[in-house]
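Asks: the sequence and its predicted three-dimensional model are supplied below.
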Amino acid sequence: MTLLGWVSIGLTLLLVLVLARPTGIYLARVFHSEGARMPLNGLFGPIEKLLFKLFGIKETNQTWKSYATALISTNIFMMLLVYAVLRLQGSLPLNPSGIAGMEPTLAFNTTISFMTNTNLQHYSGESGLSYLSQTLGITFMMFTAPATSFAIAFAFMRGIAGKPLGNFFVDLVRSIVRVLMPIAIVAAILFVALGAPQTFAPTETVTTLQGAEQQIARGPVASLLSIKELGNNGGGFMAVNSAHPFENPNGISNLLHIVLMLLLTTSLPFAYGRIVGSAKEGRVLFVAMSIMFIMMLGIATTAEQAGNPALHQLGMAGPSMEGKEVRLGVAQSALYAVVTTASETGGVNTMHDTLTPLGGLVPLGNMMLNTVFGGVGVGFVNVLMYAMIAVFLSGLMVGRTPEFLGRKLEIREMKLIAVTLIIQPILILVPTAIALVFYPDTISNAGFHGISQVLYEYTSSAANNGSGFEGLGDATPFWNISTGLVMFFGRYISMITMLAVAGSLMAKRPVPVTSGTFKTSNATFGTIFVGTILIVGALTFFPILVLGPIAEHLTLWK
């Protein structure tokens, strides 16, 4: 890779690093302050109070059961609303291209996809949805889905710190009003300035230099684009996603994409440190996740720069440019692929199906671990789950009841964590086996790469990422329903179980710190934390990875 490529990656990550801590402090003040002490209260307070009054929201604390009930019921109501819009879009306004209503199983898949913060798309972006569906349906859920994630993340942080969980509706409104909306508005204006369209005008018909007619899709792209990246949503207005010049006009817009994807997810460890009363706790997790991120980035960039080893044997060495935008090059394509799966966003500026086997292994690994920063909210809850597992295993090794943030981790909490831990491999591996056995005709590649395609689809669904390897005939009832169910259960089962863990820890009396207390705010714990993720998380999926990308990589050396 050229020096310029490394410099561009370094400057991008440096900018993210500079923004992470102040953003985390702001989030902690938003979700852990009251009344006039909240930041920018003069600006956001009146809007917030108006919405509370309009929807009858009272700032009363909920139990974990009532919090979970409010979350699930609200999300299901929004799903039903958007499902109706998608099915009826052919008869509704703001449809200048005359796009018909969605087929039932596709509408089912799309609704669950965007409400679960996954944004998997089994339709062609610009030709599958009307402008009304893109705004009232998709963009609407792009705000409410990450707001739901934020709500549960901060409820979980409060609970494990021994404080009341809060109120779901209050957290939902504050997430949108005080965090997502203001940043997204500024980002949308920047995207328009950089060349992204923002219009309700219909598709433009133009005559090319060769004299042929071409249809150029446009629409309210910038507004969707800003919250797509900020809320770790993914998907895209256009079928080719962020490789399209309307979604990603130039290098500066690509930088804005990456910064937005990492902004909130890298700030959560710092917010966590403030809420639990120990900044060191947050810094240890941030450093540990940063190390894993850099490892993944190093593998991906090296693999894509090296290219196909079979070509090297023929004297044709060079980086792999297959499936990449020449405007962006190898460095920014590899960085984007790592960031979009580390942050559980799911947008793409290169086709992941064309990555080298090891380059494709990295996005898969990021989604399977779901802890390399993780997405907005729910991903960080997953990080804290692995931190608890690390504490529990350390306690077993020294024969002491494990304690996390001054509260004992006992059989109830570990059973709930075990259920959370095992549900993801079940949701990934079982449907993958079914698809490979009964629906091989929908897979475009035979052999190892075909296994990777199917594995990637269900991993992306279970991890609420939404990016795809592509190459699948996935616009069918089987794929629509199966991935829809995986997305739904992958999202909400873990939410409920981890809320139950927070509720259980909240009710416990704190244990005084002694000389035998295992500290979770030093480098020793950070090392154990990373080791736990790699041993417990990575080894769970190692056999299927051997059959997919690892085997494919080895065959290239024949």
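Replies: Great, that's in hand. Source: prediction; values computed, not measured.

Asks: okay, CA-based contacts and neighbour counts for the rest of this
Replies: OK.

Asks: hey, where'd the strands end up in the protein?
Replies: 204-207, 213-216, 403-404, 407-408 (DSSP state E).

Asks: can you give me the helices for the stretch 151-300 of the chain?
Replies: Secondary structure of the stretch 151-300 of the chain, counting by DSSP state H, counting those that start in this stretch: helices at 168-174, 181-194, 221-230, 251-276, 279-306.

Asks: right, and the ones you listed - which one's nearest residue 89?
Replies: helix 221-230 (18.1 Å; Cα to Cα).

Asks: so what angle separates the directions of the closest one and helix 181-194?
Replies: Angle, helix 221-230 to helix 181-194, by axes from the mean of the first three to the mean of the last three Cα atoms, to 10 degrees: 130 degrees.

Asks: want to compare, so here's the second one:
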Amino acid sequence: MNAALYTAIIIAITVALAIPMAHLIAQVCAGKQPRLLAVVAGPVERGIYRLVRTDPSEEMSWKRYLASVLAFSLAGVVALMAILMLQGFLPANPSHLPGLGFDLAFNTAISFVTNTNWQSYIAETTLSRFSQVAGLCVWNFASAATGIGVMFALIRAFRREGVAGLGSFWADLVRIMLYILMPLNLVVALALAAGGVVENFGPDRYADLLEPVAALSDGQGGYTVLERASIQGDRVELDGKPVPQAVIISRELLAQGPAASQVAIKQTGTNGGGYFGANAAHPYENPNAFTNLVETVSILLVPMACTLAFGIGVKNSKQGRAFFAAMLILLICALGTVCVSEQAATPALSASNQVNSMASELAAGGNMEGKEARFGIAASSVWTVSTTAASSGSVNASHDSLTPVAALVAMVQMALGEVIFGGVGSGLYGMVGFAILTVFIAGLMVGRTPEFLGKKIEPEQMRWAVVLCLASPFVILAGSSIAALMPSVTSWLSTQGAHGFSEFLYAFMSTGANNGSAFGGISPDPWLNICLGLVMFGARFMPIGAALALAGSLARHSRVATSAGTLSTTNALFVFLLILIIILIGALSFYPVFALGPVAEQIQMIFG
């Protein structure tokens, strides 16, 4: 399918669904339960409040709201680590998989609690059914609800004046899961299961290969296939010489499990962690064009809805549409760049006389390396841009095989703090930080009063807005700088040079932006697992702390009347300035490291 047409269809469907979803989110933010859902979920909600002995009408200060977020998340890290390390003794483990080591359990627990879902393991051969369902799937819901809850607190801050209360985190958490995430994901999971995504609790199965293959074991459960080897009975020969250490593989493991239910929330909650190691490139997780469309739409659905819900919640729908326009323009620019770059292929392929990189009726053309033939370049490019824009991290193609330009676009989107729609809730409050910076800078340029949505922007708000915008770049650059000094750093990478640096940089970009997608080529060791875990934790909770502190200061301020000196934040000029500030901050923060990675690799490809 034509890339432009496919992109237009995806965006049109997502926007059409995001509009009613935005009204639902705004309604839940206001504490109003949807009538139809309240019939079923209302008694459950009240029962939860009684069970945990919390008052849903409580008004928490920003410090108490933050303390609740941190306490809930830290408890989740401990509980999830316990499940992962003890899974060998827990039920629903038909393959009798052992528990994870401390470093991998630490990395995985923080990854899912922070809505990052970075995976330093092969899911189907590492985690039991119990770990996947009772551990990871539960935190797919909880981490997404936490991000939306912080957005709710910020919305209330703009609505209120002269008060310290931002609502109850516990009530927000329960309502978001019961009235938004669970109903949405029930529908998505049923659609995916109907489309062929596996959903069962049966044991893993084996299938006989049509042609056995020879491979060498790495001693750690992995194998390297000997492409040119010949198999003679029970002997393996390579270039006419026997290879006694080679093994003959005649069966393939077909992992089973409740994948559809976890794939649904991994997409809609911008979590991204795959039930299978190959993520959405796996035929059991994303078997056909229909499921690929559903999953692609699901990546952007809730982030788009959150943007529009912000405008509804603050009683200024134009502001939500202005944010939406800025995000959509950046998204379309990224989509166009990646699609064109991938279809044009690498300079070497384009110049080759032996390989036809032009698209035709019989050939996809372009850079098909690392892509599933059933999806092709257009669907893979749209997914790649969507997942790095929306802080999702799920993949349906290998990012390690992207052209340098496409890889640069993916990294830039993460470097901008995931504000191009971004994660559920987190993308919106990140954009608010940039909007406050834009108002302040534009006010200095034209001599107008720095105000935003009726709130005067003073030094306190500016400080928290700066922290909110720069927290992610700081964590990424600090974490990667420290890791680069480790003696074992070269052993983590599959290659050296500019591409190897891109592999290294992408890992810290992905975890530091709470994205979780993998560029590939990284072989983590215990030190890297610990380092990336700390990066994920800092990149998640530093912006949350800044967003809640900003909300607390805004809630205490009285509203000011709009005057002739107030800068409009809903017109085309503001959208342009907002985009400019976002790009400038991202470029100034990361241009030097980009020059050493994808930019250098592209130059090498052009000039040899």
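Replies: That came in fine, so what should we check first? Source: prediction; values computed, not measured.

Asks: okay if I get the strands of the first structure as JSON lines plus distance to residue 43 of the first structure and mean neighbour count?
Replies: Listed next are the strands of the first structure as JSON lines, based on distance: least, Cα to Cα, whole Å; neighbours: other Cα atoms under 10 Å:
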{"stretch": "strand 204-207", "distance to residue 43 of the first structure": "40", "mean neighbour count": "11"}
{"stretch": "strand 213-216", "distance to residue 43 of the first structure": "40", "mean neighbour count": "11"}
{"stretch": "strand 403-404", "distance to residue 43 of the first structure": "38", "mean neighbour count": "22"}
{"stretch": "strand 407-408", "distance to residue 43 of the first structure": "38", "mean neighbour count": "18"}
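
Asks: nearest to residue 289 of the first structure, out of the ones you listed?
Replies: Shortest distance between residue 289 of the first structure and the strands of the first structure, using Cα to Cα, is found for strand 403-404: 18.9 Å.

Asks: post-alignment, the closest one versus the second structure, mean distance?
Replies: For strand 403-404 of the first structure, the mean deviation from the second structure after alignment is 0.9 Å (mean Cα distance after the TM-score superposition for the first structure).

Asks: residue range for that strand in the second structure?
Replies: Strand 403-404 of the first structure lines up with residues 451-452 of the second structure when matched by TM-score structural alignment.

Asks: before we move on, what about stretch 258-266 of the first structure?
Replies: Counting by TM-score structural alignment, stretch 258-266 of the first structure falls onto residues 296-304 of the second structure.

Asks: and for stretch 353-360 of the first structure?
Replies: So stretch 353-360 of the first structure sits over residues 400-407 in the second structure, by TM-score structural alignment.

Asks: how far out from the middle of the chain is that stretch?
Replies: 18 Å (Cα atoms, centre = their mean, to the nearest Å).

Asks: how far apart are the match of stretch 258-266 of the first structure and its match in the first structure?
Replies: When the first structure is overlaid, stretch 296-304 of the second structure sits 0.7 Å from its aligned residues on average, using mean Cα distance after the TM-score superposition for the first structure.

Asks: which other residues reach that stretch?
Replies: Here stretch 296-304 of the second structure makes contact (Cα atoms under 8 Å, 6 or more residues apart in numbering) with 10-11, 13-15, 17-18, 21, 264, 267-270, 324, 383, 386-387, 390, 392, 421-425, 427-428.

Asks: tell me the contacts of the residue nearest to residue 5 of the first structure when sequence neighbours are not counted?
Replies: In space, not counting the residues next to it along the chain, residue 5 of the first structure is nearest to residue 331; the distance is 5.3 Å by Cα to Cα, 6 or more residues apart in numbering. Residue 331 of the first structure makes contact with 1, 5, 6, 8, 9, 301, according to Cα under 8 Å, 6+ apart.

Asks: now, the most widely separated pair of these?
Replies: Longest span within these, Cα to Cα: 8 and 301, 12.7 Å.

Asks: give me the neighbour count for the closest residue to residue 37 of the second structure other than its chain neighbours.
Replies: Among residues not flanking residue 37 of the second structure along the chain, residue 179 sits closest, at 6.5 Å (Cα to Cα, 6+ apart). Neighbourhood size, residue 179 of the second structure [other Cα atoms under 10 Å]: 23.

Asks: okay, residue 179 of the second structure and residue 305 of the second structure: tell me how far apart.
Replies: Distance, residue 179 of the second structure to residue 305 of the second structure, using Cα to Cα, to the nearest Å: 14 Å.
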